[in-house]
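**Q** Next input, structure requested:
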Amino acid sequence: MPSPDTIERTDPAAALDAELNVPYVLIVWDDPVNLMSYVSYVFQSYFGYSRARADQLMMQVHQQGRAIVATGALEKIEADVAAMHGYGLQATFKRADQA
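**A** You can find the predicted model right below:
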């Protein structure tokens, strides 16, 4: 047990490393604009999902209002969100442990 005079120091670089190594998830949200076939096409063309997997995710978006379509490092997921916005889809991200 540390004495009351002991001060614990945390390394800011180590804390940042730990924060960046937490996986993040990409969430695509349902919207009234895009056709279901288009959403499936985006999942196939951008993520490389099979038609069956893309259709499954698209149906989850349609029926449940959202689907987690990718998981990865923060920088990758941020780029994926920007790509989804480029395709006209509503997408956000959050830490995997908070999804």
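
**Q** Going by C-alpha atoms from here, please, whenever you check contacts or count neighbours.
**A** Noted.

**Q** Tell me where the protein has strands.
**A** Along the chain, the segments classed as strands by DSSP state E run 24-29, 66-72, 90-95.

**Q** What I need now is these written out in TSV, including distance to Asp11 and mean neighbour count for each item.
**A** Output for the strands of the chain, formatted as TSV (distance: least, C-alpha to C-alpha, whole Å; neighbours: other C-alpha atoms under 10 Å):
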stretch	distance to Asp11	mean neighbour count
strand 24-29	23	23
strand 66-72	24	19
strand 90-95	22	18
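
**Q** Following up with a second sequence; could you model it the same way so I can compare the two?
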Amino acid sequence: MSNHYQPVLSTAGAETLPDLDQLLDADTFTAPDVPWHVLVWNDPVNLMSYVSYVFRSYFGYDRAQAEKLMMTVHTEGKATVFTGSKEEAERHTSALHTWGLWATFERAES
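**A** Sure thing, here's the model as predicted:
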């Protein structure tokens, strides 16, 4: 099924929209209550102390939680630092980029 808008001309020549249900593809539609994860990835640039500092400064994590997440990034290659709505995940990912961290977001597994 194509998600491209295809105008349909009525007999009067006026353009009408196709049925909304036909436009929504089950593979691309995301229910608003589906959580998303923000992942921070290990990189060869940032010091571990800086990554911990970002987690404390940006997210407000206490020292112990920030250090734990930083060590997960360092030892496992990535860590989930936030779970929430898609809009929040996009915003946090973008913000982490401004701090110089490698971050992505993904839909949480069901």
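
**Q** picking that back up, need the strands of the first structure in TSV (columns: distance to Val39 of the first structure).
**A** As requested, these are exported to TSV (distance: least, C-alpha to C-alpha, whole Å):
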stretch	distance to Val39 of the first structure
strand 24-29	10
strand 66-72	11
strand 90-95	11
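
**Q** Next, the buried residues of stretch 49-68 of the first structure.
**A** By 16 or more other C-alpha atoms under 10 Å, the buried positions in stretch 49-68 of the first structure come out as 49, 54-55, 57-62, 66-68.

**Q** what range in the second structure matches that stretch?
**A** Counting by TM-score structural alignment, stretch 49-68 of the first structure falls onto residues 61-80 of the second structure.

**Q** Which residues does the matching stretch contact?
**A** Outside stretch 61-80 of the second structure, the residues within contact range by C-alpha atoms under 8 Å, 6 or more residues apart in numbering are 37-42, 48, 51-53, 55-56, 81.

**Q** Of all pairs in these, which one is the farthest apart?
**A** Distance extremes for the contacts of stretch 61-80 of the second structure: the farthest pair is His37 and Met48 at 21.2 Å, using C-alpha to C-alpha.

**Q** What residues does Gln44 of the first structure make contact with?
**A** Shown in contact with Gln44 of the first structure (C-alpha under 8 Å, 6+ apart): 50-51, 54.

**Q** nearest to Ala18 of the first structure, of the residues you listed?
**A** Ala54 (31.8 Å).

**Q** if I look at that closest one, how far off is Glu75 of the first structure?
**A** Distance of Ala54 of the first structure to Glu75 of the first structure, computed by C-alpha to C-alpha, to the nearest Å: 23 Å.

**Q** before we move on, what about Thr92 of the first structure?
**A** Counting by C-alpha to C-alpha - Thr92 of the first structure and Glu75 of the first structure are separated by 13 Å.
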